[in-house]
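> using only what follows, build the 3D model:
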Amino acid sequence: MSELRTVDEATFDEVVLRSEKPVLVDFWAEWCPPCHQIAPVLAQIAADRADQMTVVKLNSDENPSISARYRVMALPTLILFHHGEMIWSVVGARPKARLQKELDDALLTAV
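Just a heads-up that it's a prediction; the model follows:
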């Protein structure tokens, strides 16, 4: 399973906000056990949906201004962006099937 691409304050706008495809951002931190729990699920979703969306990770401790911009108060927080706009977010780890359903619902309403 491949490692997810990492974004930071220098690359966030280009990779996330200017993307043609929807981008799911995983706001995480090294000290966060649920963040590590959901990481393999996100890697699977990234591989399964590579043609549909991009999945990236952003370390909240190392990029506090982006976390503050999107009011990330707990980790992990997943935010789905489409055409530069935040269209969906959720806090906490979840099973793959549930997360895929939630993403499908969010993408359907965004189109």
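> from here on, just use CA atoms for contacts and neighbour counts.
Fine.
> which residue ranges of the protein form helices?
Counting by DSSP state H, the chain has these helices, from start to end: 12, 33-48, 64-69, 96-110.
> one more, please, to line up against the first structure:
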Amino acid sequence: MLIVDKDTFVPEVLEAEGFVFVDFFGDGCEPCKALLPHVEKLAEEYGDKLKFTKLNTTKARRLAISQKILGLPVMAIYKGGEKVEELVKEDATTDRIEEMVKRYALAE
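Got it, this is the predicted structure:
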């Protein structure tokens, strides 16, 4: 998984080709930490079909707000510079994240 920050988010996510998965997390977010092993497993499994990135919103608050990230965890899919789908807070379950990843990984 590629770690992005305020300097690399635009080229790595918004200007990237194809679908990009972004795991928005924060330093004190326990649900984020609990989901990380599952997300990393999906990245290993589908990383050849979907670009996987993660952004620490604690270190990029303005960027998070500009992307309308108001609570954590948030798992989002981007394409062509636009957010096409996201799972927020209690909707970000392991099953729903996997469904979302499969939908876009198998779409290409």
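> how alike are these chains, TM-score-wise?
Scored against TM-score structural alignment, normalised by the length of structure 2, the superposed chains reach a TM-score of 0.87; 105 aligned residues with a C-alpha RMSD of 1.8 Å.
> returning to what we had before: and the helices of structure 1 as JSON lines, adding distance to residue 82 of structure 1 and mean neighbour count?
Converted to JSON lines, the helices of structure 1 look like this (distance: least, C-alpha to C-alpha, whole Å; neighbours: other C-alpha atoms under 10 Å):
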{"stretch": "helix 12", "distance to residue 82 of structure 1": "14", "mean neighbour count": "17"}
{"stretch": "helix 33-48", "distance to residue 82 of structure 1": "16", "mean neighbour count": "17"}
{"stretch": "helix 64-69", "distance to residue 82 of structure 1": "17", "mean neighbour count": "14"}
{"stretch": "helix 96-110", "distance to residue 82 of structure 1": "8", "mean neighbour count": "13"}
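> tabulate those in CSV, adding columns for distance to residue 83 of structure 1.
Formatted as CSV, these follow (distance: least, C-alpha to C-alpha, whole Å):
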stretch, distance to residue 83 of structure 1
helix 12, 13
helix 33-48, 18
helix 64-69, 17
helix 96-110, 10
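> for the ones you listed, which one sits closest to residue 81 of structure 1?
Set against residue 81 of structure 1 and scored by C-alpha to C-alpha, the helices of structure 1 come closest in helix 96-110, at 9.7 Å.
> which strands and helices sit next to that closest one?
helix 33-48, strand 85-91 (3 or more C-alpha pairs under 8 Å, 6 or more residues apart in numbering; DSSP states H and E).
> what comes up buried for the last one?
Of the residues in strand 85-91 of structure 1, those buried under the neighbour-count criterion (16 or more other C-alpha atoms under 10 Å) are 88, 89, 90.
> between these, which sits nearest residue 106 of structure 1?
Looking across these and measuring by C-alpha to C-alpha, the closest to residue 106 of structure 1 is residue 88, at 6.2 Å.
> look up how far residue 104 of structure 1 lies from the closest one.
11 Å (C-alpha to C-alpha, to the nearest Å).
> and if you look at residue 5 of structure 1?
22 Å.
> what residue, apart from its backbone neighbours, is nearest residue 75 of structure 2 spatially?
Once flanking residues are discounted, residue 75 of structure 2 sits nearest to residue 23: 4.8 Å by C-alpha to C-alpha, 6 or more residues apart in numbering.
> residue contacts, the corresponding residue of structure 1 for that neighbour?
Using TM-score structural alignment, the partner of residue 23 of structure 2 in structure 1 is residue 26. Counting by C-alpha atoms under 8 Å, 6 or more residues apart in numbering, residue 26 of structure 1 makes contact with 55, 56, 57, 58, 76, 77, 78, 79.
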